[in-house]
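>>> Need a 3D model of the sequence below.
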Amino acid sequence: MLLATIVGLFVLWPSADALPDRMPYFGEGAGSLHATSEGVPDEATALVPARLDDGTAVQVAVPPEAMGEIGDGDRMRVFDIPEAAGFGSTYVFVDFAREIPLALLALAFVGVVVAVARWRGVAAIVGLVGAFAAIGAFTLPALLAGEPALPVALVSASVVMCIVLYLAHGFSTRTTTALLGTLIGLLLTAGIAWLATSSSRIMGTSAEESQILFTQTSADLSDVFLCGLVLAGMGVLNDVTITQASAVWELRAVAPGASRGELFARAMRIGRDHIASTVYTIAFAYVGAALPLLMVMWMTDAPVDVQLTTGEVVEEVVRTLVGSIGLVLAIPVTTGIAALVVPGASAAPEDAPLEAPARA
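Below you'll find the model as predicted:
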């Protein structure tokens, strides 16, 4: 497994020549600054008085969608665009400056995780940072360079899961069992995702960012969508596989005399409860992400079959269903592996086996 991942990284690592040119963020002569508003925008001129961080008093041009949002004392990110002088000022509102609240939220997240999970929480956060570094260093450049989506997704998932699982849970047979179950689940998810994407003829062009990729790169957008399906399944699969592996080990600890079949049956009872709750989690997560789309659908007087088969909706439906199928299949796979590799039953007479599992 590790060897296959290393070979995949070597084969799929994109060359610098294959990557598209970076898109400039600022226009020629433009720059980004921070300013603090000193009032509210004037409805007649669409300008708001503000002061730059160096103390310079300026007028900032505000777009219509932000007119009612800016208040006195708000921190703003503005662009200094000489060509915008015709709008009353060269300083143009781009967005609110969010660095401080986001930094405080991130610190709160780290503090809560470390306070509750202690050193294991620290390891999990380090693993998360490492995972995002791997995605930024390999996955995104590989997709932009036009490398095939499924191999990129599977190699990325293998690297990320190795980092996250071993850092958070330590090097052990239990962790390796969860890793193997996760990777098998991702393989199954990848196959189902490929079939679903092909049969549904998903083009991956519904989002605004996809249109930018379509015009600026040679990336196959349906491949990008397919890779996203696999990567989206990592977190939930990791959750259920580590739970199932831990369940088998804990059941062995309380009933050393139980047979492997008994361990599997009892752990699957735990897994069925986990399936029910996690499927809800996946569905509601996508509902929350797609809430504006659902509101537009509710407002639109169109037949249900038309609404449910548009590109935007189908993408969300396929994400939910593929992720849920991969999750459900990973639970018995991981439980079976764990029941096979967990230490054998003890022969001590005082060790009683588990009760026979009740029928679900």
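
>>> hey, let's count contacts and neighbours off CA atoms from now on
Will do.

>>> And the strands in this protein, which stretches?
For the chain, the strands defined by DSSP state E occupy 31-37, 47-52, 57-61, 75-80, 91-96.

>>> and residue 226, how many neighbours?
If you count neighbours by other CA atoms under 10 Å, residue 226 ends up with 26.

>>> Report the separation between it and residue 269.
Relative to residue 269, residue 226 is positioned 32 Å away (CA to CA, to the nearest Å).

>>> Okay, helices next: where are they in the stretch 251-360 of the chain?
For the stretch 251-360 of the chain, the helices defined by DSSP state H, counting those that start in this stretch occupy 260-289, 291-299, 304-308, 311-341.

>>> and this one, so I can compare the two:
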Amino acid sequence: MKKNILRVGIMFFLILVITGCEKRANTSEEQDVFIGKILAITKDEINVIETSGGGYEQRVQEAEVKLLDGPYEGEVIRVINSMDQMYAYDLELFEGSEIYTFVEYDEDGKILEGFVYSYRRDKYIYVLVGIFLILMVVVGGYQGLRTLLTLGLTLAGIYYMLIGIAAGGNAILLSMVICTLIAVVTMFLVTGFNRKSISAILGTIGGVLVSGIIAIIASDYAVLTGLGTTEAQMLVFTQGEIDFNFTSILFASILLGTLGAVMDVCMSIASAINEITEANPFMSTKDLFKSGMNIGRDVMGTMANTLILAYAGTSIFLILVFFMNDIPYFDIINMDAIATEIVRALSGTIGLVLSIPLTAYIAAVLEKKNESNY
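Below you'll find the predicted structure:
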């Protein structure tokens, strides 16, 4: 049975990879974007361009690039790459590296020259994903395969939640439903249908909902718009006919960001109480609750740091901008972006902390109720 599941999992993964590669190839051909390998850098010079505001330097590279896919596979073309010190997204070419290049044609439909589209990064991402999958199966065995299955279902849930939001759905309702489904599916698949999984699910749902409620209240009082990030501001101009509620989307992001850490804490407590009950069936509900709280306090210290550090890590560039420009604390703390991250981190941490006594109590009651049935 386990071997059959393993084979199905591997086949499913291979189908996804092959389908993704074919989709990428078809997209590239339609857009005239192809994979190329740089054989040699034939030109690398710096030109000074004069403008009304003064001169600035422009670096121009030319390279011989061998196309690796598409109808022109094997053909060597000239690729031009311009790097301007006024822009932040310059791509420097190196011999031997692979790039995506888009091409221009002459009147006869032959390739005239190419230009740099981006570095080829997906190849190495796929390698990293492959290493991750192999290690999960080799080290985790059947449990690792089940973990991969839960991860895939989680990604699918997030994907369909985003589709729902993009279609104009209620982000709050969608995020609550998806988070609940993720918690239920993950716990049952990882540990099976039992008391500890039920305790962990109820504790997780309670903790995540608390985080969301606190975030909504804090966002209302702090007048957070949900537009504190560049990505959110870009969404304003790409939403088309959909009238997004950015505060609701912020709520959804807080729920998703909190869910993983809360699930970890709740499962740790529920599992520990279950093991304690198995080892000592004569412990009272009160003693089990106390044991769960002691375990939760130990886990709480590291998990609170996990949430805070995760949010701080995503904002490190912005924080450095503040330091380099000596922006006053008063201005920083009142910025929409900073206030949003603080509310996000603290509401998530509060939900995590409150999930500890909730899970400990539910687990203790369920374990003793089960004992009383014998």
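
>>> counterpart of residue 216 of structure 1 in structure 2?
Correspondence of residue 216 of structure 1 to structure 2, assessed by TM-score structural alignment: residue 238.

>>> ok, that match - how many residues close by?
Residue 238 of structure 2: 10 neighbours (other CA under 10 Å).

>>> how far away is it from residue 166 of structure 2?
For residue 238 of structure 2, the distance to residue 166 of structure 2 - CA to CA - is 11 Å.

>>> Spatially nearest residue to the residue most central in space within structure 1, not counting backbone neighbours?
Closest residue to the average C-alpha location of structure 1: residue 232 at 5.2 Å, with CA atoms, centre = their mean. Distance criterion CA to CA, 6 or more residues apart in numbering; nearest residue to residue 232 of structure 1, sequence neighbours excluded, is residue 323 at 7.6 Å.

>>> Please apply the same query to residue 34 of structure 1.
Excluding its sequence neighbours, the residue lying closest to residue 34 of structure 1 (CA to CA, 6+ apart) is residue 77, at 4.7 Å.

>>> Map that neighbour across to structure 2 for me.
That one, residue 77 of structure 1, aligns with residue 100 by TM-score structural alignment.

>>> Next up, the contacts around that match.
33, 34, 35, 36, 116, 117, 118, 119, 120 (CA atoms under 8 Å, 6 or more residues apart in numbering).

>>> next one: residue 212 of structure 2
251, 252, 254, 255, 347, 348.

>>> can you do 10 Å?
172, 175-176, 206, 218, 250-256, 258, 344, 347-348, 351 (CA atoms under 10 Å, 6 or more residues apart in numbering).

>>> Which members of the residues you listed occur in helices, if any?
Of those, the ones assigned to helices by DSSP state H are 172, 175-176, 206, 218, 250-256, 258, 344, 347-348, 351.

>>> Just the buried ones from those residues?
172, 175-176, 206, 218, 250-256, 258, 344, 347-348, 351 (16 or more other CA atoms under 10 Å).

>>> I'd assumed residue 178 was in contact with residue 243 of structure 1.
Yes: the criterion here is CA atoms under 10 Å, and residue 243 of structure 1 meets it with residue 178 at 8.2 Å.

>>> neighbour count winner among those two?
Just comparing residue 243 of structure 1 and residue 178: by other CA under 10 Å the higher neighbour count belongs to residue 178, 31 against 19.

>>> distance of the more buried one from residue 331 of structure 1?
10 Å.

>>> Helices of the stretch 1-150 of structure 2, start to end?
Going by DSSP H, counting those that start in this stretch, the stretch 1-150 of structure 2 shows helices at 2-31, 122-166.

>>> Output the ones you listed in a markdown table, with mean neighbour count and distance to residue 191 of structure 2 appended to each entry.
A markdown table is the format used below for the helices of the stretch 1-150 of structure 2 (neighbours: other CA atoms under 10 Å; distance: least, CA to CA, whole Å):
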| stretch | mean neighbour count | distance to residue 191 of structure 2 |
| --- | --- | --- |
| helix 2-31 | 13 | 16 |
| helix 122-166 | 15 | 9 |
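
>>> Tabulate these in JSON lines, adding columns for distance to residue 362 of structure 2.
Shown next, in JSON lines, are these (distance: least, CA to CA, whole Å):
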{"stretch": "helix 2-31", "distance to residue 362 of structure 2": "33"}
{"stretch": "helix 122-166", "distance to residue 362 of structure 2": "24"}
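
>>> between those helices, which gets nearest to residue 367 of structure 2?
Smallest distance to residue 367 of structure 2 across the helices of the stretch 1-150 of structure 2 (CA to CA): 24.4 Å, for helix 122-166.

>>> Off-centre distance for that closest one?
11 Å (CA atoms, centre = their mean, to the nearest Å).

>>> And for stretch 331-346 of structure 2?
21 Å.
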